[in-house]
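>>> coords below, sequence missing:
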């Protein structure tokens, strides 16, 4: 069993290049670093360093350990943060990390229900697009993450997380007012093959490329931005057209933009994610129930 302090010191020695440099960085004396590395070698049962002139070099065993130290330290940090998160949840404090359009629609409705029915629950809101929101959940930086995914594109759920489906969000094509296709009730994607496009976040852009490829063309993406207001303003200015989820259009719709349904229908799946071991905690359950209620009401709109 390795001592985590020794692993951290080893990692610093490898990065700094010497015991003395590591000692300065860590605020230790050089003999203290030397003793820690000797203790680590005893635990490992092999030499980790060899002398190279006046410096040090890693042995084969040292190189092997060095390849694992970042993962070991990241795992220890994540474990500590997740334990802290567990204590917060037991106290009724929940951090929800959601993508922008969910924070503007689903989350406010859910929070209003919580305040009315469970005033003792305290919620902190954070914002991040997937997959960063899921990474923050794994690192213990939030307790519930809301994320979206598209059919046909890779959206693997990381180990240790539980996925709770909330709703399907219909996609709409945005056209500038006066566009010839704006007179139609719905627009076929294939009819948009010659248009210029505004793409969104990386996951949305990947979906755009995927569904256009299914219709037999590659979209001419002239701008990319994850700012929904900027996307609508670019469309209004006639720079290009875009795909926009219904959640966004429910609270933000530029007066010089026309939204039309897409044929065939395209949707994104919106889900909540939690650490599997935190799923049954009362605070988590209450917040998830409120999010499900908010999503069900949204689907019915």
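Thanks, I have the structure now. Note that this is a predicted model, so its numbers are computed, not measured. Numbers count the residues shown, from 1 in each chain.
>>> contacts, neighbours, all on C-alpha from now
Will do.
>>> Do a quick rundown of the helices in the stretch 101-250 of the chain.
Secondary structure of the stretch 101-250 of the chain (DSSP state H, counting those that start in this stretch): helices located at 106-117, 132-138, 202-214, 228-236, 246-249.
>>> nearest to residue 179, of these?
Nearest of these to residue 179, taken as C-alpha to C-alpha: helix 228-236 at 10.3 Å.
>>> roughly how far is the closest one from the heart of the chain?
Chain-centre distance of helix 228-236: 24 Å, with C-alpha atoms, centre = their mean, to the nearest Å.
>>> tell me which strands and helices that helix is in contact with?
Secondary-structure packing of helix 228-236 (3 or more C-alpha pairs under 8 Å, 6 or more residues apart in numbering; DSSP states H and E): strand 161-176, strand 196-199, strand 257-263.
>>> Can you tell me the closest non-neighbouring residue to residue 296?
Nearest non-adjacent residue to residue 296, counting by C-alpha to C-alpha, 6 or more residues apart in numbering: residue 167, 7.1 Å away.
>>> want to compare, so here's the second one:
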């Protein structure tokens, strides 16, 4: 059954307004032209749409059932038209994106590459900084979007006026050198980490860092280093091990291995995408790219020992 959309719109107009006269005025047709469209609809469907009743012309059961389907069909057609219009007029603009350091290892570069490939008229400026700095920059208007780290072991940041949505993050892992005795394991227990030397992060005051595994008591920290490349260099050399977010696992050096930790007591950090105010076209493009890359990264899993 081939139903032209304009016949469905005519049916909905009559049902919505309650009369052929009001429907013809809404659609800009004469009442005679509208009646011909309803007659054509009845001819195509083989069903009577309106019947004479005690109070004049009334819609039939067939009209009500077809109208319920017609509303969905026309909504889909309108959505398709909007999508095609967007393709005809590419989204363009500049987006200031912020992220904490480990987002720059894989997630952000892949998302920016996706945006460049799919929407070359959208430019992304990336600013790397800690979560509290990003929140300040969002409120000051220096950032349009920000990737934040939140969790039980982090401060309770004031997010008043900031819209957030979760991004897949995969939790935390432990990174060890490839020659480390644990390197051949797929996962380790917390007890197995108790006697290890740890490489911890060091940042500015108030900036959270990854340190030893958070549920360990009195871990032995042998170095506190600011840069991830330096920390992983110490790990690769066998000087200690370190905690890394799963989203950084795919960009670890070849001589560093990431392991899962079996720790029911661990309350993981979570990753959120934040913004202030409505999302414009360019911001929606970057948001979609980040969501897709984060989902892909979480789905592919961590880098396991060979």
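Perfect, I can see it now. Computed from a prediction, not measured in an experiment: that's the story for all the values here.
>>> ranking the helices and strands packed on helix 228-236 of the first structure by burial, who's on top?
Most buried of those by mean neighbour count (mean count of other C-alpha atoms under 10 Å) is strand 196-199; its value is a mean of 24.
>>> Can you give me the stretch of the second structure that that strand aligns onto?
On the basis of TM-score structural alignment, strand 196-199 of the first structure is assigned to residues 197-200 in the second structure.
>>> contacting residues around that stretch?
For stretch 197-200 of the second structure, the external contacting residues (C-alpha atoms under 8 Å, 6 or more residues apart in numbering) are 209-212, 219-225, 231, 234-235, 239-243.
>>> What remains of those if I keep only buried residues?
Buried members of these, scored by 16 or more other C-alpha atoms under 10 Å, are 209-212, 219-221, 223-224, 231, 234-235, 239-243.
>>> For the longest helix seen in the second structure, name the packing helices and strands.
Using DSSP state H, we find that the single longest helix of the second structure is helix 61-88. Packing partners of helix 61-88 of the second structure (3+ C-alpha pairs under 8 Å, 6+ apart): helix 5-17.
>>> In the first structure, what stretch matches the helix it packs on?
Using TM-score structural alignment, none of the residues of the first structure align to helix 5-17 of the second structure.
>>> Could you pull out the buried residues of that helix?
Going by 16+ other C-alpha under 10 Å, helix 5-17 of the second structure has these buried residues: 7-15.
>>> hmm, back to that, the longest helix of the second structure maps to which residues in the first structure?
So helix 61-88 of the second structure sits over no part of the first structure, by TM-score structural alignment.
>>> so how far is stretch 150-163 of the first structure off the chain centroid?
Using C-alpha atoms, centre = their mean, the offset of stretch 150-163 of the first structure from its chain centre is 11 Å.
>>> end to end, how far does it reach?
15 Å (C-alpha to C-alpha, to the nearest Å).
>>> The match of strand 196-199 of the first structure against the first structure, how far on average?
Once the two are superposed, stretch 197-200 of the second structure sits an average of 1.2 Å from its aligned residues in the first structure (mean C-alpha distance after the TM-score superposition for the first structure).
>>> How far off centre is that stretch?
With C-alpha atoms, centre = their mean as the basis, stretch 197-200 of the second structure stands 33 Å off its chain's centre.
>>> can you tell me which residues contact residue 147 of the first structure?
98-99, 129-131, 133-134, 270-273.
>>> hmm, back to that, go through the helices of the stretch 101-250 of the first structure and name the closest to residue 63 of the first structure.
Ranking those by proximity to residue 63 of the first structure (C-alpha to C-alpha) places helix 132-138 first, at 27.4 Å.
>>> and the closest one, what does it pack onto?
Helix 132-138 of the first structure sits against strand 144-149, strand 267-275, with contacts defined as 3+ C-alpha pairs under 8 Å, 6+ apart.
>>> Give me whichever of these is most buried.
When these are scored by mean count of other C-alpha under 10 Å, the highest mean neighbour count falls to strand 144-149 (a mean of 26).
>>> With the second structure overlaid, how far apart is that strand on average?
Compared with the second structure after the fit, strand 144-149 of the first structure shows a mean deviation of 1.6 Å (mean C-alpha distance after the TM-score superposition for the first structure).
>>> from the chain's centre, how far out does that strand sit?
Chain-centre distance of strand 144-149 of the first structure: 7 Å, with C-alpha atoms, centre = their mean.
>>> ok, back up a step: distance to residue 30 of the first structure for the helices and strands packed on helix 132-138 of the first structure - can I get that in CSV?
Putting these into CSV (distance: least, C-alpha to C-alpha, whole Å) gives the following:
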stretch, distance to residue 30 of the first structure
strand 144-149, 44
strand 267-275, 41
